[in-house]
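Chemist: Below are the sequence and a predicted model for it; my questions follow.
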Amino acid sequence: MTIISFFRLSRWSPPRVLMTGFALIILIGGVLLSMPFASRDGTATAFIDALFTATSATCVTGLVTVDTGSHYSIAGQIIILILIQIGGLGFMTMATLFALVLRKRISLKERLILQEAMNQNSMEGIVRLIRKVVLYAFIIELVGAALFAIRWSLDMPLGQAIYFGIFHGVSMFNNAGFDLFGQFGTPYVSFTQYVNDPLVNIVTMLLIILGGIGFIVMSDLLEFRTLRRLSLHSKVVLSATGALIGVGTIVIFIFEFSNKGTLGSLGWGGKILASFYQSVSPRTAGPNTVDLASLRQATQFFIIILMFIGASPGSTGGGIKTTTFTTLIGAVIAMIRGKEDIVLFNYRLARERIFKALTITVLSLALVVFVTMVLSTTEDKAFIKILFETTSAFGTVGLSLGVTPELSMIGKIIICLTMFAGRLGPLTLAYALGPRTEKELYRHPEGKIIIG
């Protein structure tokens, strides 16, 4: 029996297998989290809230309708942790890992699904990449967990510090944003009590960035000493990531410098650290160290833009991805300069890459606009809060202005579907739901329309 013969791989396309696989994992997680043993008080959690949490964990988002630390028991938190790990690495990656451990052969169809799941252009070396993904993930999570545990052992018993370290190490690296600090009296508190703590901030940011740049880039960086070169993909990802974080830090610092509800009450070091952190966190991670509801609207809107762009391909994050954003910026610059080609680091991009970037952006923008319009009619909240919530769900970020716990039943379902679409990607979802199309054997005559 093959890894996922249940899905009848010979008939199902890779996007459809991915969509169904994630949906089944979410459903199983929702059922388990709704059980009495998963809550602290031993009562059953409303299924919609359990399903919402399972969706958020599997889609590595972090939005929650009930506080993770104060509502769920240890068993419930471990279920959430497993869902985060499966969702972050991908269920096909985990299935392949078990197959490799059991020395089973990876079929051609399964390699095609892995190619789709990892957003690769070819199947070449895909199983080798999976081995690297699992190894890198576990090592980084382990180091992050150890550093967290050392720091939190000063605030809590050692056993609890180790548990907190493991949970938050996995959560932060997978860009999930789930935290357990609500169990200490203030629900939905996130990392706000550590706004001035350098170790917690730096470790968290490093985990978020490493999880967000993608495993291909990490592999390139580790092999740089041997190969002495980086691929075009890695150069674009690292440049875009650095630029977005740098610009984000400066913008947030300027907009919030005098805001007493956020940076105004902090010293210079705290202001810089908090600005840097709030610039990294919207890259699909979720935890925050300042009260987001107290941010100025200009800052909130800027964070919406960062959340929409998101992380990088082949990573644990969401959004339209940094490479898509860079391609669009390159297209604009090329058009303004009268150039026919988009050139990045002395390499010309193929037209199909440009069309794909444009398609992903338009589909993503259409999804965010549609969901925002619908939620504006079902939820009695300010427009900026609804747009923020929608973009956070689509980008699998997990940041919220306090709207999530107050969503209506319809609102929760809509946000669940948005998180699901954001994790799979609008294009993959369209391929999964759409009919199979055959390649056309002819081309229509060229026509001309006036643009602009």
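Modeler: Everything's here; your move.
Chemist: from here on, contacts and neighbour counts on C-alpha atoms
Modeler: Will do.
Chemist: burial of Lys109, as a residue count?
Modeler: The local packing of Lys109 (other C-alpha atoms under 10 Å) involves 14 other residues.
Chemist: Pull the distance from the host helix or strand of it to the chain's centre.
Modeler: With the criterion set as DSSP states H and E, the secondary-structure element containing Lys109 is helix 108-117. Between the centre of helix 108-117 and the centre of its chain there are 21 Å (C-alpha atoms, centre = their mean, to the nearest Å).
Chemist: mind listing what's buried in it?
Modeler: Across helix 108-117, burial judged by 16 or more other C-alpha atoms under 10 Å covers Glu110, Arg111, Leu112, Ile113, Leu114, Gln115, Glu116, Ala117.
Chemist: now the fourth one: how far from Gly144?
Modeler: Here the distance between Ile113 and Gly144 works out to 30 Å (C-alpha to C-alpha, to the nearest Å).
Chemist: next, the one to line up against it:
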Amino acid sequence: MLSNLRNHWSPPRVLAAGFAVIIMIGTLLLSLPAASQSGERLPLLDALFTATSATCVTGLVVVDTGTYFSIFGQIVILFMLQLGGLGFMTVATWFTLMMKRRISFRERLILKETMNQNTIEGIVRLIGKVFLYSITIESVAALYFAFRWMDEMPLAKAIYFGVFHAVSIFNNGGFELFGDFRGLTLYVNDSGMNIAAMVLVLLGGMGFIVISDVMEYPRTRKLSLHSKVVLTAISVLTLLGALLIFVFERTNPLTLGPMHAGHQIMASFFHSISLRSAGINTVDVGAMRSATLFLMVILMFIGSAPGSTGGGIKVTTFTLLTAALWSTLRGKESVVLFRRRIPSDDIYRALTLAFIGMIVLLGSTLILLTLQPQPFLMVLFEATSAFGTVGLSMGLTRELVPAGEAIIILLMFTGRVGLITLAFALSPGKGKQLYRHPTGDIVIG
């Protein structure tokens, strides 16, 4: 599988290199004349942008997927969405298990990094469940979508659309084939489509670890601390996001204003859930009010759960920082969640991740502002969407200059691979510290 790599290649480097290889292969395939409906070659930078967006399951696009790419090009994107969502190591491990081959210790370490696990114990068993759950969920969703679209298009096209959108939405990819960059705006009042899409996004965004935990709950009658934190955080953020979107947009004549109350609530929940990392929309994002857009920036920065198909700093990071803040304000020395004390190392890691994420995002936004003569909020929104691998857009992506495209490509790659993983992949290695400095006091506040 990857055992031929040299021993000095750490798991984070293998993970980052694997995504880079998939992106390079996808770039070459999408730049072929056969990948476009017109038979013309897609410029290499645009092909790289599309391949990165698909592999990093983001959904930002510079050309319309449904009208520009041929069936060949769309299938290439489909495979990249699947590989990017599940992770190339997950797919490779499944094939290895099917061939009755043994998974080496080194490969288990890489899988641990892929799934954001703290231990390799049970990692191969988890990978098997991940693949089974993913295929089952995508198959059921594809069947529903196909039946839903049978009355609107030929059967073969309905099946193809069903498979493509089931894979794209579950993997939080954000790619769609309806043309004219419309997303799911045609189905804003379709309750069945909205509910199906929201369920897929939630399942993809909560992470395979949590899905496995929930599936085994009837037998074990317990959930891990990680699953409790993820489920609680996603529930609170979704409810709060939906409430605020409804309040901000219910009188906006360009978004929720023309709808009746039931559809307004449904659309509010849809976009709150989509902000986890899905990148699909049922109303025009660019027409939303500034308060709504800024709220969406915050939720996109938080992102989804570890071990999921989404990006951002992760809901667990946000929860740990919130809990640490609350403990500090109350004068408590320990951070406690669900009657469990959180190790200080986890708090430092969460703080590091959030701080690096802010530096990367704000630095990228500053560079983009010098390259693109656009409003600040629009540039910040696009950069956050790329970093959180969300894929929602106010329209800036299609107007990016080449240097701007490069910045967004790097943000998408960083968001999918992960800040900590990428930092370890690029670092020269760490040696053991043989001494400790004396302590010192600094006045804070």
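Modeler: That came through, no problem. From a predicted model like this one, the values you see are computed outputs, not experimental measurements.
Chemist: what TM-score do we get after superposing?
Modeler: Comparing the chains after superposition, counting by TM-score structural alignment, normalised by the length of the second structure, produces a TM-score of 0.99; 445 aligned residues with a C-alpha RMSD of 0.8 Å.
Chemist: all helices of the stretch 301-445 of the second structure, in order?
Modeler: Applying DSSP state H, counting those that start in this stretch to the stretch 301-445 of the second structure gives helices spanning 315-329, 344-371, 376-387, 402-417, 419-426.
Chemist: what's around Met1 of the second structure, how many residues?
Modeler: Met1 of the second structure is surrounded by 12 other residues when neighbours are defined as other C-alpha under 10 Å.
Chemist: Let's see the distance spanning stretch 81-99 of the first structure from one end to the other.
Modeler: Start-to-end span of stretch 81-99 of the first structure (C-alpha to C-alpha) is 22 Å.
Chemist: what range in the second structure does it sit on?
Modeler: Equivalent residues of stretch 81-99 of the first structure are located at 78-96 in the second structure, counting by TM-score structural alignment.
Chemist: Report the aligned residue range of the second structure for the helix holding Lys109 of the first structure.
Modeler: Correspondence between helix 108-117 of the first structure and the second structure is established over residues 105-114, with TM-score structural alignment as the criterion.
Chemist: mean per-residue distance, the matching stretch to the first structure?
Modeler: With mean C-alpha distance after the TM-score superposition for the first structure, stretch 105-114 of the second structure departs from the first structure by a mean of 0.7 Å once superposed.
Chemist: what's that stretch in contact with?
Modeler: Outside of stretch 105-114 of the second structure, the residues within contact range by C-alpha atoms under 8 Å, 6 or more residues apart in numbering are 2-3, 11-12, 14-15, 87, 89-90, 118-120, 123-124, 307, 421.
Chemist: ditto for stretch 372-386 of the second structure
Modeler: Stretch 372-386 of the second structure has contacts (C-alpha under 8 Å, 6+ apart) with 58, 60, 290, 293-294, 296-297, 300-301, 361-362, 364-365, 368-369, 391-394, 396-397, 400-401, 404, 408-409, 411-412, 415.
Chemist: just stretch 5-20 of the second structure next, same as before
Modeler: By C-alpha under 8 Å, 6+ apart, the surrounding residues in contact with stretch 5-20 of the second structure are 55, 84, 88, 106, 109-110, 113-114, 417, 421-422, 424-426.
Chemist: could I get these as JSON lines with distance to Gly73 of the second structure?
Modeler: Putting the contacts of stretch 5-20 of the second structure into JSON lines (distance: C-alpha to C-alpha, whole Å) gives the following:
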{"residue": "Thr55", "distance to Gly73 of the second structure": "14"}
{"residue": "Gly84", "distance to Gly73 of the second structure": "16"}
{"residue": "Phe88", "distance to Gly73 of the second structure": "20"}
{"residue": "Arg106", "distance to Gly73 of the second structure": "35"}
{"residue": "Leu109", "distance to Gly73 of the second structure": "34"}
{"residue": "Ile110", "distance to Gly73 of the second structure": "30"}
{"residue": "Glu113", "distance to Gly73 of the second structure": "31"}
{"residue": "Thr114", "distance to Gly73 of the second structure": "27"}
{"residue": "Val417", "distance to Gly73 of the second structure": "24"}
{"residue": "Thr421", "distance to Gly73 of the second structure": "30"}
{"residue": "Leu422", "distance to Gly73 of the second structure": "29"}
{"residue": "Phe424", "distance to Gly73 of the second structure": "34"}
{"residue": "Ala425", "distance to Gly73 of the second structure": "31"}
{"residue": "Leu426", "distance to Gly73 of the second structure": "32"}
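Chemist: Identify the residues contacting the residue most central in space within the first structure.
Modeler: Among the residues of the first structure, the smallest C-alpha distance to the mean C-alpha position (C-alpha atoms, centre = their mean) belongs to Gly317, namely 2.6 Å. Contact criterion C-alpha under 8 Å, 6+ apart gives 60, 88, 174-175, 211-212, 283-285, 310-311, 395-397, 423 as the residues in contact with Gly317 of the first structure.
Chemist: what do you get if the cut-off is 7 Å, keeping everything else the same?
Modeler: Taking C-alpha atoms under 7 Å, 6 or more residues apart in numbering as the criterion, Gly317 of the first structure is in contact with Asn175, Gly212, Thr284, Gly310, Ala311, Thr396.
Chemist: List the members of those residues that persist in the second structure.
Modeler: On the basis of both residues aligned by TM-score structural alignment, their matches' C-alpha atoms under 7 Å, what survives of the contacts of Gly317 of the first structure in the second structure is Asn175, Gly212, Thr284, Gly310, Ala311, Thr396.
Chemist: what's the farthest-apart pair in those?
Modeler: With distances taken as C-alpha to C-alpha, the most widely separated pair in these is Gly212 and Thr396, at 11.6 Å.
Chemist: can you pull out the strands in the second structure?
Modeler: Using DSSP state E, the strands of the second structure run over residues 335-337, 340-342.
Chemist: most packed of those strands?
Modeler: strand 335-337 (a mean of 17; mean count of other C-alpha atoms under 10 Å).
Chemist: what's the mean gap between that strand and the aligned bit of the first structure?
Modeler: Here the mean offset of strand 335-337 of the second structure against the first structure after fitting is 0.4 Å, by mean C-alpha distance after the TM-score superposition for the first structure.
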